[in-house]
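K.L.:
Test case, fold it:
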Amino acid sequence: MRLTVDHTSTYTYETGVSYALQQVRKRPVSLPSQSILSWDLSIDGARLETSYTDHHGNLVDLVQVDPDASSVTVSVKGEVETHDMSGMMGGHRQLVPLWLYKRPTGLTAPAKGLRALAGKFGSNTAQDVGVLHEVMAEIATHVAYQTNETDSETTAEEALQKGQGVCQDHAHIFISVARLLGFPTRYVSGYLMMTDRIDQDAGHAWAEAWVDGLGWTGFDVSNGICPDARYIQVATGLDYRDAAPIRGMVYGAGAENLVVSIQVQQ
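P.N.:
All right, here's what the predicted structure looks like:
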């Protein structure tokens, strides 16, 4: 399937920025599941300092905001040929070892509710891909998809207790439970072509667990499926903070407002 992406993020600031440095992870790489045909990044109100590949294998553009800038716009336009891998995304190509993806983070740290959820699947479940499908289905019954109930700093435990969340929360809960069951698991950010709309107001997120004999295997709790040819992977990490499209520090800007516009279509 050939997909096109048009993604614009515009930040406006109450006062002129005195200093801001941002990591931009908006450029995907070719994988067994996708071939990048074209991809262009443009920046207004800031300048590109350098580009590098981080330890998770993500392409990162380090951007410094212009002094006294009142707005910054980061846009990408691209075309990608995707391939349906039935959720199996291939081997481990990152520099970091697989065991790192068993490590809890601030957003995925297991607490009482997450441990109880993992306890439903018993022991000796590691490397049983079937149990991961069960985990995906179980999370969907406990946490309804609902916007404006959580934010980027909501933890997996908080979203589970609230019983509502978005794809980021579903991914974090899945990651926490799968790690408790012994699977190296990572967060994935990217895009999903929806069948009922072209315009979207946010990117998409899901999780991948490492299964011996299969490699990295994707699970999208929000849609109850493994990723297919409608998905484009952009960045991965231990949680959202490692794979966020834009993340950094801003000084002297006062209140900040973000407007996101995304179009994904065939």
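
K.L.:
C-alpha only now, for contacts and for neighbours.
P.N.:
Will do.

K.L.:
the helices in the stretch 1-150 of the chain, which residues?
P.N.:
Along the stretch 1-150 of the chain, counting by DSSP state H, counting those that start in this stretch, helices occupy 112-119, 129-142.

K.L.:
I'd like those written out as CSV, with mean neighbour count and distance to Thr155 added.
P.N.:
Shown next, in CSV, are these (neighbours: other C-alpha atoms under 10 Å; distance: least, C-alpha to C-alpha, whole Å):
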stretch, mean neighbour count, distance to Thr155
helix 112-119, 15, 11
helix 129-142, 16, 15
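
K.L.:
Reformat those helices as CSV; add distance to Phe183.
P.N.:
Formatted as CSV, the helices of the stretch 1-150 of the chain follow (distance: least, C-alpha to C-alpha, whole Å):
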stretch, distance to Phe183
helix 112-119, 12
helix 129-142, 9
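
K.L.:
between the ones you listed, which one is nearest to Gly163?
P.N.:
helix 129-142 (5.8 Å; C-alpha to C-alpha).

K.L.:
Residues contacting the closest one, please?
P.N.:
In this structure, residues lying in contact with helix 129-142 by C-alpha atoms under 8 Å, 6 or more residues apart in numbering are 121, 125, 160, 163, 170, 173-174, 177-178, 211, 219-222, 224.

K.L.:
try it again with 10 Å
P.N.:
117-118, 120-122, 125-126, 159-164, 170-171, 173-174, 177-178, 181, 183, 209-212, 214, 217-226 (C-alpha atoms under 10 Å, 6 or more residues apart in numbering).

K.L.:
thinking again about what came up before, relative to Leu31, which of the helices of the stretch 1-150 of the chain is closest?
P.N.:
Going by C-alpha to C-alpha, the one of the helices of the stretch 1-150 of the chain nearest Leu31 is helix 129-142, 21.8 Å.

K.L.:
Quick one: work out the angle between the closest one and helix 112-119.
P.N.:
140 degrees (axes from the mean of the first three to the mean of the last three C-alpha atoms, to 10 degrees).

K.L.:
Please give the structure of this sequence too, so both can be compared:
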Amino acid sequence: MKLRITHETGYKYETPARNLVQSLRLTPSVSEGQRTHEWSIDVTGGMRGPAFRDGAGDWIEGWTVRGPVEEIIVRIAGFVETRDTAGVLRGHREIINPLTYLRETEATEPDDALKALARDAQGSDGLDLAHNLSRSVREAIAYAPGVTEMQTTAAEALALGEGVCQDHAHALISISRIRGLPARYVSGYLHSTADGSSHDAAHAWAEIHVSGLGWVGFDAANGCCPDERYVRLGSGLDARDAAPIRGIRSGFGDERLNVAVNVEEMEQ
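P.N.:
Down below sits the predicted model:
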């Protein structure tokens, strides 16, 4: 599948920001499941700084904007060819030991309810267990936009019984780590949901490290493993760690955020 992706993230400031520094994880991963063409990143009024590939294999770019500015827009555009690898992340070079991803964060710290959910899942091997853990999260947390926030933890989403893809990923990561399976948060794009309806926002899922296979993706929100509809950007211990855009600014006042994403299938 050949996908054309455009993604704009706009920031408007109540009072002009004097200076901004951003770290962007917005370049698709290098793996057997996807190949990138004509990918561009632009920040209005920005200066591109150092760029590097981190230990997890993600491409990181630094940008700075000298103010005062009242608004900046981060624009991404390009084409990605994808193919179905049954969720297995093949050909992705990284040097971080998978055991690193057994470490909990505030977003994934388990409570008694998450521990009980983890214990209830069974599996004949690591892969079967991972599938059943993902199924358990899908059954326990219904998809409901607007119920949770960026700061909502896995425990809070499970208690609500509702959430979005971020909450499904955090809950799956949490219960996988309880069962001794390294797990991490993945940010990216999705062309369409499992029922074929269009998806007009950035997406997130979890990867679980399975002995003999390596990292395998699980999208509990849609009840599937990532296939050719998915484009992987980067990963981290949780949503904050894997955020596509991270930054700091000097100045005061509130900030308004606006995001527009379009993922369109192109003719082969």
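
K.L.:
so what number do they get for TM-score?
P.N.:
TM-score of the superposed chains, computed with TM-score structural alignment, normalised by the length of the first structure, equals 0.93; 262 aligned residues with a C-alpha RMSD of 1.6 Å.

K.L.:
Could you give me the PyMOL selection string for whichever of the contacts of helix 129-142 of the first structure are buried?
P.N.:
To isolate the buried members of those in PyMOL, using 16 or more other C-alpha atoms under 10 Å:
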select buried, resi 117+118+126+159+160+163+164+170+171+173+174+177+178+181+183+209+210+211+217+218+219+220+221+222+226
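
K.L.:
Please name the residues that touch Ala221 of the second structure.
P.N.:
Ala221 of the second structure makes contacts with 134-135, 137-139, 141-143, 163-169, 193-194, 203-205, as judged by C-alpha under 10 Å, 6+ apart.

K.L.:
Which of those are retained in the first structure?
P.N.:
For the contacts of Ala221 of the second structure, the contacts that are reproduced in the first structure, applying both residues aligned by TM-score structural alignment, their matches' C-alpha atoms under 10 Å, are 134-135, 137-138, 141-143, 163-169, 203-205.

K.L.:
Test my guess that Met150 of the second structure contacts Arg240.
P.N.:
Yes. If you go by C-alpha atoms under 10 Å, Met150 of the second structure and Arg240 touch, sitting 8.8 Å apart.

K.L.:
And the two? Which one has more around it.
P.N.:
Counted by other C-alpha atoms under 10 Å, Met150 of the second structure and Arg240 do not tie: Arg240 has more neighbours, with 16 against 10.

K.L.:
Check the secondary structure at that one for me.
P.N.:
Using DSSP: H, G, I helix; E, B strand; the rest coil, the structure places Arg240 of the second structure in coil.

K.L.:
Pull the contacting residues for it.
P.N.:
Here Arg240 of the second structure is in contact with Thr105, Ala107, Met150, Gln151, Tyr185, Arg246 (C-alpha under 10 Å, 6+ apart).

K.L.:
For the stretch 151-266 of the first structure, which segments are assigned as helices?
P.N.:
In order along the chain, the stretch 151-266 of the first structure carries the following helices (DSSP H, counting those that start in this stretch): 156-162, 167-180, 240-243.

K.L.:
Turn these into TSV, including distance to Met88 of the first structure.
P.N.:
What follows is the helices of the stretch 151-266 of the first structure, written out as TSV (distance: least, C-alpha to C-alpha, whole Å):
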stretch	distance to Met88 of the first structure
helix 156-162	24
helix 167-180	16
helix 240-243	20
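
K.L.:
closest to Lys26 of the first structure out of the ones you listed?
P.N.:
Checked against C-alpha to C-alpha, the stretch from the helices of the stretch 151-266 of the first structure lying closest is helix 240-243, at 9.4 Å.

K.L.:
Of the contacts of Arg240 of the second structure, just the buried ones, ChimeraX syntax please.
P.N.:
Entered in ChimeraX, the line below selects the buried ones among those, by 16+ other C-alpha under 10 Å:
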select :107,185
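
K.L.:
Let me have the contacts of Arg240 of the second structure in JSON lines, extended by distance to Gly234 of the second structure.
P.N.:
JSON lines is the format used below for the contacts of Arg240 of the second structure (distance: C-alpha to C-alpha, whole Å):
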{"residue": "Thr105", "distance to Gly234 of the second structure": "18"}
{"residue": "Ala107", "distance to Gly234 of the second structure": "18"}
{"residue": "Met150", "distance to Gly234 of the second structure": "18"}
{"residue": "Gln151", "distance to Gly234 of the second structure": "20"}
{"residue": "Tyr185", "distance to Gly234 of the second structure": "8"}
{"residue": "Arg246", "distance to Gly234 of the second structure": "13"}
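
K.L.:
Tell me which of the contacts of Arg240 of the second structure fall in strands.
P.N.:
In this view, the contacts of Arg240 of the second structure that belong to strands under DSSP state E are Tyr185, Arg246.
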